[in-house]
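Engineer: turn this into a structure:
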Amino acid sequence: MHTVPDRVEVVATWAAARHLENPPLLVVDTVTAFLDAHGVGHGPMAWQRIGDGQSNVTYLIVRGSDCVVLRRGPRPPLPKSTHDMVREARIQKLLRGHGVPVPEIVAVCEDESLLGVPFYLMSHIEGTVITGTVPFHLSSLEQRRATSLAVVDTLVALHRIDVTRGELASLGSPDGYLRRQVDRFSGLWEVNASRRLPAVERIADWLGRNLPASQAASVVHGDYRLGNLMFAPQAPAGVLAVLDWEMATLGDPLADLGYLTATYSEAGAPSTPLELTPVTQAPGYLTRLQLAERYRSRTGLDLSPLPWYQTLALWKAAIFCEAIYTRWRRGERPDDTDFGPTLETGVPRLLEAASQYAGLVMSHRA
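Structural biologist: Okay, here's the model as predicted:
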């Protein structure tokens, strides 16, 4: 029997997908009807997959003179309590009201029958995301430094928002955030792991026994890195939008700084799968230490426990990546030919880097 290749992402109708081994990510007539219902463009639509995310899927949708971005979760089955597009859209709506640079939310679809998962539309912003190459207008030593400063200063501004009042307070309780993170990700490892890596349990035990006292409460982005920032298409370096709010909640702001610095690519440092913007190894960009010092000078927070947060960041990243690796091995990520296979060794490298940060902390306390 002839079958349609199982890596097909986009189909014209659901009927055209009936022979697919895996469901499509985009159904043209369904999305077109949704665009009609929300007054987005006229006539046929064009699409292009964009972004470097390994979790959720993002498409640029062009229809007539209108451009929007569609964001959805990956193909089911989805891990519990992940890929909540409705919550992610709500968070961005709230933060936009507080002056955080985020895209405007155009429409949200909670009806899973349309694409198999919820999704939302947001405004398209013309800008630059820095990953493997440096755009010319940000390539001078001056603009490289300005780029690094913009990364830190945007994070500082996010962490200064008062989360004790208004609708933001409903996003979660910052009390006990660090303990919940350790407990939650320990549970995720047990559910999603396909092999035994003793370092996971050892690091979890160390994290649990050395919990620092949170100094402040803030919105925590959860995946704050250079590759999730969109910069203006001309100098000087300025952040137009912070992207990918799936992991956002209320908690300890140093969790974001720990993640940013632990995944920030620096010349001479061992690489991990989470260093997704390697250009910062080049001269002109701030180092991890300089990023942290800039943050400390703008917030006044004590950064002596930062290695604990860096350990947490890489340990969580290892567990998250192991879930991706498990799904890839099960054939649940048929489009993934690059990232998933690398995690066989990539996850142990993350755990090794996390252990090194933990060793730094333990040696200070010894």
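Engineer: make it CA atoms for all contacts and neighbour counts henceforth
Structural biologist: Noted.
Engineer: where do the strands of the stretch 1-150 of the chain begin and end?
Structural biologist: 10-11, 26-27, 45-50, 57-63, 66-72, 105-109, 119-123 (DSSP state E, counting those that start in this stretch).
Engineer: which other helices and strands does the fifth one contact?
Structural biologist: Okay, so that is strand 66-72. strand 57-63, strand 119-123 (3 or more Cα pairs under 8 Å, 6 or more residues apart in numbering; DSSP states H and E).
Engineer: quick one: secondary structure of E322?
Structural biologist: Judged by DSSP: H, G, I helix; E, B strand; the rest coil, the three-state class of E322 is helix.
Engineer: secondary structure element for A213, which one?
Structural biologist: A213 is part of no helix or strand when elements are defined by DSSP states H and E.
Engineer: now the other sequence, so there's something to compare against:
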Amino acid sequence: MSAEDDYETRIADEEALAAHLGSVLGEVDTYAVERHEGGHSNETLFVTWGDRDLVVRRPPPGETAESAHDVLREYTVLSALGDTDVRTPTVVHACEDESVIGSEFYVMEQLAGDVIRDEEPDRFGTPARRERLGEELVDALAEIHQVDYEAVGLGDFGHPEGYLERQVDRWWKQYEWAFEVTEEVRSIPAVAEVGEWLEENVPEAPTHTLVHGDYKLDNVMFGPGIPPELVGVFDWEMSTLGDPLADLGWMLHFWRDPDDPGPREGDSAPVFTEREGYPTRRELVDRYERQTGIEFENERFYRALTAFKMGGIGEMFFRRYLEGNSADPTYPLMEEQVPLRVQRAKEFIEAGDDGLV
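Structural biologist: Below is the predicted model of the structure:
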């Protein structure tokens, strides 16, 4: 058995999963499981269960950093948001019994549409539709930040005071966890420099809201029709209560403007947003500020924090690759890409706050 086949087997015992789903959803005659190859964090399985198209979300096999890959956190927030304006899939079931498939997991209804990563769908390829796509992305983020989290039962979902301080500390610790293995291959001295600057320059949050934690273009789905309509927001594993501008800074990291320098090794933003019609980062920020009444100040911090977190995510991926706990072909690339991400954080710090957007 190849390493990849072994990894696929470790993701889910299909017979055990079928038995469990049958006990909670009722028996069916048609059952099939397909692993989704698009994500790089939690594992996603597409499940045909009779006439229902479902999705199973579970963490990757193997040891993970503390608090990473928390799928039941996703289930909690998706359940709470079901009756709000936030665009989420419908959750069906959660299982805390790790003996079923080797980890906790949850089940949700599958939505129809496109998750946009490297290229725009042909149906969106006009200036007016591109503009609307950007507006939908910002509007859906504004809806998240305008949720009355107390009213929907998420008042204890996090501790908003000190959110940014904990973010800096958490991601520094994620590096340290990864370095236990990855420093045998290479070290990244700049991580300490960036982490220290972030610790010393944490701004005061403008307000406290529900935050998604990983909000970007390829974590949402657009429906199959036109004009663009955002129908679902996914990947809530890092959601909590905190500073909404952390979400905005994160989203901007994955959006390129026409006058940006050419893509560099390790860049994660698709280049198609440079095309005619797509809003600029400045226009996205302006719309967000109008929708929420929240001003985007201290941009240098939020942009540097995003790049620092991106590096931390990549370093955890690299550890998992070195330990044989992933078949994802992007993970070995992190050996060279993480130092570039940390360098990007340094560049944001050195740029100052003028003109970063």
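Engineer: picking up where we left off before, could you point out which of the strands of the stretch 1-150 of structure 1 sits nearest D223 of structure 1?
Structural biologist: Checking the strands of the stretch 1-150 of structure 1 against D223 of structure 1 by Cα to Cα gives strand 57-63 as the closest, at 15.5 Å.
Engineer: rewinding a little: and the helices and strands packed on strand 66-72 of structure 1 as CSV, adding distance to L289 of structure 1 and mean neighbour count?
Structural biologist: CSV is the format used below for these (distance: least, Cα to Cα, whole Å; neighbours: other Cα atoms under 10 Å):
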stretch, distance to L289 of structure 1, mean neighbour count
strand 57-63, 33, 20
strand 119-123, 35, 22
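Engineer: I'd like those strands as JSON lines, with distance to I50 of structure 1 appended.
Structural biologist: JSON lines is the format used below for those (distance: least, Cα to Cα, whole Å):
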{"stretch": "strand 57-63", "distance to I50 of structure 1": "6"}
{"stretch": "strand 119-123", "distance to I50 of structure 1": "13"}
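Engineer: give me the contacts around stretch 329-336 of structure 1.
Structural biologist: For stretch 329-336 of structure 1, contacts defined as Cα atoms under 8 Å, 6 or more residues apart in numbering pick out D6, R7, R75, R327, W328.
Engineer: what residues are up against the fourth one?
Structural biologist: In this structure, R327 of structure 1 makes contact with R333, judged by Cα under 8 Å, 6+ apart.
Engineer: how close does the aligned partner of it in structure 2 sit to I188 of structure 2?
Structural biologist: Under the alignment (TM-score structural alignment), R327 of structure 1 pairs with R320 of structure 2. To I188 of structure 2, R320 of structure 2 is 17 Å away according to Cα to Cα, to the nearest Å.
Engineer: the alignment partner in structure 2 of E88 of structure 1: how many residues sit nearby?
Structural biologist: Using TM-score structural alignment, the equivalent of E88 of structure 1 in structure 2 is E74. Per other Cα atoms under 10 Å, the neighbour tally for E74 of structure 2 reads 22.
Engineer: in contact with E74 of structure 2, which residues?
Structural biologist: E74 of structure 2 touches D235, W236, E237, M238, S239, counting by Cα under 8 Å, 6+ apart.
Engineer: pretty sure the last one sits against T209.
Structural biologist: In other words, S239 of structure 2. No. Using Cα atoms under 8 Å, S239 of structure 2 is not in contact with T209, being 10.5 Å away.
Engineer: for whatever helix or strand the match of R327 of structure 1 lives in, buried residues please.
Structural biologist: Under the criterion of DSSP H and E, R320 of structure 2 resides in helix 299-322. For helix 299-322 of structure 2, the neighbour count (16 or more other Cα atoms under 10 Å) marks 299-321 as buried.
Engineer: report all helices and strands that whatever helix or strand comes next after that helix contacts.
Structural biologist: Per DSSP H and E, the first helix or strand lying C-terminal to helix 299-322 of structure 2 is helix 334-351. Applying 3+ Cα pairs under 8 Å, 6+ apart, we find helix 334-351 of structure 2 packed against helix 190-200, helix 299-322.
Engineer: structure 1: matching residues for helix 334-351 of structure 2?
Structural biologist: Matched against structure 1 by TM-score structural alignment, helix 334-351 of structure 2 falls on residues 343-360.
Engineer: contacts for that stretch, please.
Structural biologist: Outside of stretch 343-360 of structure 1, the residues within contact range by Cα under 8 Å, 6+ apart are 197, 199-200, 203, 206, 270, 272-273, 307-308, 310-315, 317-319, 321-322, 325.
Engineer: gap between that stretch and the chain center?
Structural biologist: Relative to the mean C-alpha coordinate of its chain, stretch 343-360 of structure 1 is positioned 19 Å out (Cα atoms, centre = their mean, to the nearest Å).
Engineer: same question, stretch 121-135 of structure 1
Structural biologist: Chain-centre distance of stretch 121-135 of structure 1: 14 Å, with Cα atoms, centre = their mean.
Engineer: next up, the contacts around G266 of structure 2.
Structural biologist: Q337, V338, L340, R341.
Engineer: give the buried subset of those as a PyMOL selection command.
Structural biologist: Only the buried entries of the contacts of G266 of structure 2 go into this PyMOL selection, using 16+ other Cα under 10 Å:
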select buried, resi 337+338+340+341
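Engineer: which of the contacts of G266 of structure 2 sit farthest apart?
Structural biologist: Pairwise over the contacts of G266 of structure 2, using Cα to Cα, the maximum falls at Q337 and R341, 6.3 Å.
Engineer: first-to-last residue distance for stretch 30-49 of structure 2?
Structural biologist: End-to-end distance of stretch 30-49 of structure 2: 6 Å, with Cα to Cα as the criterion.
Engineer: quick one on the thing from earlier: the helix holding R320 of structure 2 to helix 334-351, inter-axis angle?
Structural biologist: 170 degrees (axes from the mean of the first three to the mean of the last three Cα atoms, to 10 degrees).
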